[in-house]
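Student: Below are the sequence and a predicted model for it; my questions follow.
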Amino acid sequence: MHVLVGQGRFAEAHALVSDAFVERNGSAGYLLRSWVLTQERRPAAAREAVDWALAIAGPAEAADVFVLAGVVLLSLDEAHAALTVAVRASGADPDGWEPSVLLSDVYRRLGRVPDAIAAARRAVAVAPYEAEAQVALARSLSAGRGLTGRLPRRHRAEHESAVERALTLGVDPGQLTAPRGGAVVGGIGFSVFCAVQIYRAETGSAWAIVVAGAVFASLALLIAVLLRIGTRRSGVSARHRLGGIRATTRTELAGDDWLWRIGAVQVGALLPLPMLLSTGLVADRAWRGHGWPLWAAMTAVTAGFCGVLLTLLGARWWYGAWLARRMVRYGRLIAVQLVVAGGLAAGTLALTAHGDAPRWEWVALAAAHLAWAVLGASVALVLVWRIQLKRHQAPLSG
């Protein structure tokens, strides 16, 4: 149903899922009620009905119940909660195509495109003549488009085949394109723009501090607005929603020996950024002829290490102490990052204390900050790709 459905139709549907109907049909009754409430744009009541349905669902509940619950949760923008339900649906019907379609949709919403493609391929293999399976495959493949908007070469033929079959089965062409995640791309672009503006400001240190403060205040405001919008859409408070996402993430990583390694690489890739925007800024200003006094450089070093510490504490809070310890020890990535951060900070303080250091030394130090950040991000991409490759090959080799 769409929003254009008349109020009379909604009234009839709502009357159908009465308390007596729900009591007779158990989980299925609650889920039908939640679907009707979702169409009526009552997200809080719809989420409550889903929670009741899952609470009374037994271990042998039909997979259709969990699939419907996952669809409703996705419509409420609760992708992490839908992931847990999708896994239960797959357990209830390991050979079914509908749980695989749900998993594909959930993984795609979470940005896990390789997993979304793998789930969609399972659905197509089981039910090649089901339109929803072909749509899931086409959308998951199209979600892998790069910044240029083109599909990877290895996916083009498969994507064309999935689209052709879906159209043959009567699918609306508008359903075959996955959302491009404009909000995420826009947020990353805004962050990069702000960082560039900090480095382009060629006046004194005071202006640089003002610009940096305005940038981070704008980012905080943007995050707050996005959280508020998500809260209104889902009907669940930001605090409870964040807690649910964190709990689901911990459970998922604890049960997958590869995912926590990806998390460790991602945490390591973030560590150069606080120093790039603190001591890196000091070095950048110095070679441009706007050197900072020693007290200001010491303040920047302190701020940079506080940023690194907050990143590590944030990982511990998000992933839990047990997983965080494993991440810190993984491949000594974070240890290397901390050593490099200490070296860059020491170099910044040493050149500042020297007072009349040659310009080329400041240029080298600024370039080292930038190279460290770029190299860290590049290595992280390669490592994540290799871990994903091993993760998908592990079941086949086992």
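Tutor: Yes, it's here.
Student: only C-alpha atoms for contact and neighbour calcs from this point on.
Tutor: Will do.
Student: How about stretch 385-398, which residues are buried there?
Tutor: Using 16 or more other C-alpha atoms under 10 Å as the test for burial, stretch 385-398 gives Ile387, Gln388.
Student: Same check on stretch 189-199?
Tutor: Phe190, Ser191, Cys194, Ala195, Ile198, Tyr199.
Student: Of the residues you listed, which belong to helices?
Tutor: In helices, defined here by DSSP state H, the members of the buried residues of stretch 189-199 are Phe190, Ser191, Cys194, Ala195, Ile198, Tyr199.
Student: so Ala300 is in which element?
Tutor: helix 294-319 (DSSP states H and E).
Student: next one: Gly186
Tutor: Residue-wise, Gly186 maps onto helix 182-200 under DSSP H and E.
Student: and the helix or strand just after that helix with helix 294-319, angle?
Tutor: Beyond helix 182-200 on the C-terminal side, the first helix or strand identified by DSSP H and E is helix 205-234. Helix 205-234 runs at 20 degrees relative to helix 294-319, counting by axes from the mean of the first three to the mean of the last three C-alpha atoms, to 10 degrees.
Student: alright, now check it against this:
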Amino acid sequence: MVDSVVTGLFVPLSLLYLSASSGASLVRVGTLLSLAGLVSLPLPLWVGGLVDRLGPRPVVLVAQLLQAAGFLGYLMVRDSGGILLAATVASLGQRAFWSSAFTLVSNLSDRDPGGHSRERWFGIIGSLRAAGYGVGAITAGIALSVKSGPVYRGTIGACACLLLVAALLLERGVPRTATLPVRAGSEEPGAAKTDPAQDPAQDPAREPGGRGYRALWADRPYLALVGLNTAFALCNVMLGIAFPPFVDRRLPEVTWAVGPLLALNTVVQAVLQTPVVRLIRPLPRHRSLCLAGVLWAAWAGLTAGPLWLPRALWVPCLTVAVLCYSAAQLVHSPVSNALSADAAPDAIRGRYIAVFQYSFAIATVVAPLLFSLLLDLSSAAPWITLAALALATVPGMLALAPRLPHAASATGAAGRSAA
């Protein structure tokens, strides 16, 4: 939750703050952030092996400390080189965090005596993350409206302090023994497994040591799932990265609405995540993800709507757009994470989930540069591109679903009780 507060604080300010503090253009800042993300891209492959050997807890702890160091670096940024160095350190920490945090949640859900579905676990985490992001986004909206350099710098300093607090909470509050990796031969309560003879990626003989990644690279359906989720992830990150600069530069008369709209997204997710998980549980997971794709396409189209509408309709149109985004994220977040965890063999779950998080890593790397380049081309270009990409996920998921393990792609309730 604290980590999400930091994300909510920094992401809406990132392009504007770094441009103002260094004098670089938005395109140059977007390029540097994308370059920093590229440098950190190989990290999850190493992190996944560490998680399988040591458990996710120590990796998450180090990740928080790395991010804190990166944010302290942002306070000293004066030129393009400073941006690249600070962003690289922060990106390494962020990449390690996302490559290990969901394995931590999955390992805890394995030991749930109540046998709750993974969707419920990830739904609860999603609610907490939304609440944290909302606190950060509201604060960022205030900072955006003030448009003050010292306020921006104070916000970045607060991010560094909060990350240190998160590390302390993890060290003191999460027992190491509760998050140890699941070993080959151990079964998670109520989890359905695929017959190894039918699914080579689940063959225990291929799991130990360095051969774990060999099994993963042979699991073509899982890699296709990672590819499709990259499109979902790009839609997911664009609200924070693209929405504030778009409104500020193309719809400046309603810049004041950015903070309240980001807060609206947060309130909807914090309040409705658990009810939405219950509502979509009867649906096969791939159909839920198709629904998320359609909702994100609607969000992108409606965000571009004010470019052709009278000013009186700008805020209502953007409000409906953000509600479509919120609905898509409410569906996508718990379902995609549950699907990725149940499609992974227990003994190398850390590697699988680390590679799955590459979808978000790639999206984070691509988004700043893609948005800045498309916005420079035309005001509508980023949203038309995003809507087309979101719609393309629907036939993609329908084609992929039959190739995934049944226990992973079935409904949340059925998949957990099949065994």
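Tutor: Done, it's in. Not measured: the values here are computed from a predicted model.
Student: TM-score of the superposed pair?
Tutor: A TM-score of 0.30 describes the superposed chains when it is computed by TM-score structural alignment, normalised by the length of the first structure; 182 aligned residues with a C-alpha RMSD of 6.4 Å.
Student: list the helices and strands the helix holding Ala300 of the first structure packs on?
Tutor: Counting contacts by 3 or more C-alpha pairs under 8 Å, 6 or more residues apart in numbering; DSSP states H and E, helix 294-319 of the first structure packs against helix 238-254, helix 259-270, helix 272-276, helix 279-287, helix 321-329, helix 333-354.
Student: Kindly recompute the last result at 6 Å.
Tutor: Where contact means 3 or more C-alpha pairs under 6 Å, 6 or more residues apart in numbering; DSSP states H and E, helix 294-319 of the first structure is packed against helix 272-276.
Student: Touching the helix it packs on from outside, list them.
Tutor: Gly304, Gly307, His369, Ala373 (C-alpha atoms under 6 Å, 6 or more residues apart in numbering).
Student: By neighbours, which of the residues you listed wins?
Tutor: His369 (26 neighbours; other C-alpha atoms under 10 Å).
Student: What helices and strands are in contact with whichever helix or strand it is part of?
Tutor: Taking DSSP H and E as the definition, one finds His369 of the first structure inside helix 359-397. Helix 359-397 of the first structure sits against helix 259-270, helix 279-287, with contacts defined as 3+ C-alpha pairs under 6 Å, 6+ apart.
Student: Looking at the ones you listed, which one is packed in the most?
Tutor: Mean neighbour counts were taken over these using mean count of other C-alpha atoms under 10 Å, and the top value, a mean of 26, falls to helix 279-287.
Student: Check which helices and strands that one is in contact with.
Tutor: Using 3+ C-alpha pairs under 6 Å, 6+ apart, helix 279-287 of the first structure sits against helix 359-397.
Student: Just give me the neighbour total for Thr84 of the first structure.
Tutor: Neighbours around Thr84 of the first structure, by other C-alpha under 10 Å: 18.
Student: Oh, that last question was meant for Leu16 of the first structure, not what I typed.
Tutor: 16.
Student: how far away is it from Arg165 of the first structure?
Tutor: 36 Å (C-alpha to C-alpha, to the nearest Å).
Student: Kindly report the same for Phe10 of the first structure.
Tutor: 34 Å.
Student: Counting neighbours, go ahead and name the busier of those two.
Tutor: Arg165 (19 against 16).
Student: excluding its backbone neighbours, what's nearest the more buried one?
Tutor: Gln134 (6.9 Å; C-alpha to C-alpha, 6 or more residues apart in numbering).
Student: host element of the one you found?
Tutor: helix 131-142.
Student: Check the offset of that helix from the chain's centre.
Tutor: Relative to the chain's own centre, helix 131-142 of the first structure is displaced by 21 Å; criterion: C-alpha atoms, centre = their mean, to the nearest Å.
Student: one step back: could you export the helices and strands packed on helix 359-397 of the first structure as TSV, including distance to Ala377 of the first structure?
Tutor: Output for those, formatted as TSV (distance: least, C-alpha to C-alpha, whole Å):
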stretch	distance to Ala377 of the first structure
helix 259-270	5
helix 279-287	16
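Student: List the contacts of the residue nearest the centre of the second structure.
Tutor: For the second structure, the residue nearest the mean C-alpha position is Phe360 (5.4 Å; C-alpha atoms, centre = their mean). Applying C-alpha under 6 Å, 6+ apart, we find Phe360 of the second structure in contact with Ala233.
Student: one more time with 10 Å, if that's ok
Tutor: For Phe360 of the second structure, the contacting residues are 95, 98-99, 226, 229-234, 236-237, 366, by C-alpha atoms under 10 Å, 6 or more residues apart in numbering.
Student: again with Ala89 of the first structure
Tutor: Counted by C-alpha under 10 Å, 6+ apart, Ala89 of the first structure has contacts 61-70, 83, 96, 98-100, 102-103.
Student: hmm, try it at 8 Å
Tutor: Ala62, Ala63, Asp64, Val65, Phe66, Val67, Pro99 (C-alpha atoms under 8 Å, 6 or more residues apart in numbering).
Student: Run a quick check on the fourth one versus Ser27, I expect a contact.
Tutor: To tie it back to what came earlier, the one meant is Val65 of the first structure. Yes: applying C-alpha atoms under 8 Å, one finds Val65 of the first structure in contact with Ser27, separated by 6.9 Å.
Student: More neighbours: which of those two?
Tutor: A direct count of neighbours by other C-alpha under 10 Å for Val65 of the first structure and Ser27 places Ser27 higher, at 26 against 22.
Student: Is that one within a helix or a strand, and which one?
Tutor: helix 19-39.
Student: so what secondary structure elements neighbour that helix?
Tutor: Against helix 19-39 of the first structure (3+ C-alpha pairs under 8 Å, 6+ apart) you get helix 7-16, helix 43-56, helix 63-75.
Student: Of those helices, which stretch is the most buried?
Tutor: Ranked by mean neighbours (mean count of other C-alpha under 10 Å), these are led by helix 63-75, with a mean of 24.
Student: Moving C-terminal from that one, which element do we reach first?
Tutor: helix 79-92.
Student: between that next one and helix 63-75, how many degrees?
Tutor: Using the same axes, to 10 degrees: helix 79-92 of the first structure against helix 63-75 is 170 degrees.
Student: what's the angle between helix 79-92 of the first structure and helix 238-254?
Tutor: Using the same axes, to 10 degrees, helix 79-92 of the first structure lies at 40 degrees relative to helix 238-254.
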